[in-house]
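> Have a look at this fold, sequence not included:
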């Protein structure tokens, strides 16, 4: 999995398999340093939905803290 570059940060959407659903989380890094990580954001039916939720969270974090 590759990070997405967003406004000078690398943002990540993570997927954690939980039985038949997928938990989402997000991470914000810069120059290989952890800036902020979320806890579990929500549960989704698909990996794609979970990863998208993590990316969305990370973008919102950057927008609010930049």
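Arrived safely, thanks for sending. Bear in mind that the values here come from a model prediction, so they are computed numbers and not experimental data. Numbering: from 1, shown residues only.
> okay, CA-based contacts and neighbour counts for the rest of this
Noted.
> for residue 15, what are its contacts?
Residue 15 makes contact with 22-25, 47, 50-51, according to Cα atoms under 8 Å, 6 or more residues apart in numbering.
> Put this next to the previous one:
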């Protein structure tokens, strides 16, 4: 999980390991969470599946920034 402060909000990028089938390479579901003052403001749900946890987290953070920009 990655986090960052952005325009008064705390943003969280999540990567959730997907184990649909073995021996397929691991995939990670990406999502984002926007919080303010320790309260959840918005949650993205699953955005897509990615080959790395870092990519999934970065896409989640990007979604969060876009949400703040459109609702701030």
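Sure, I can see it. Just so you know, these numbers come straight off a predicted model, no measurement behind them.
> Once they're superposed, tell me the TM-score.
Laid over one another, the chains give 0.95 as their TM-score (TM-score structural alignment, normalised by the length of the first structure), with 66 aligned residues with a Cα RMSD of 1.0 Å.
> Report the two of the contacts of residue 15 of the first structure separated the most.
Spatially, the most separated pair among the contacts of residue 15 of the first structure is 25 and 47, at 11.5 Å (Cα to Cα).
> out of those two, which sits in the busier spot?
With neighbours defined as other Cα atoms under 10 Å, residue 25 of the first structure and residue 47 compare such that residue 25 has more, 25 against 18.
> And the more buried one, how far from residue 13 of the first structure?
Residue 25 of the first structure sits 6 Å away from residue 13 of the first structure, going by Cα to Cα, to the nearest Å.
> which residues are common contacts for these two?
Shared contacts of residue 25 of the first structure and residue 13, defined by Cα under 8 Å, 6+ apart, are found at 50-51, 53-54.
> Sitting in helices, which of these do you find?
Among these, the members falling in helices (DSSP state H) are 50-51, 53-54.
> Which among the residues you listed count as buried?
Buried members of those, counted by 16 or more other Cα atoms under 10 Å: 50-51, 53-54.
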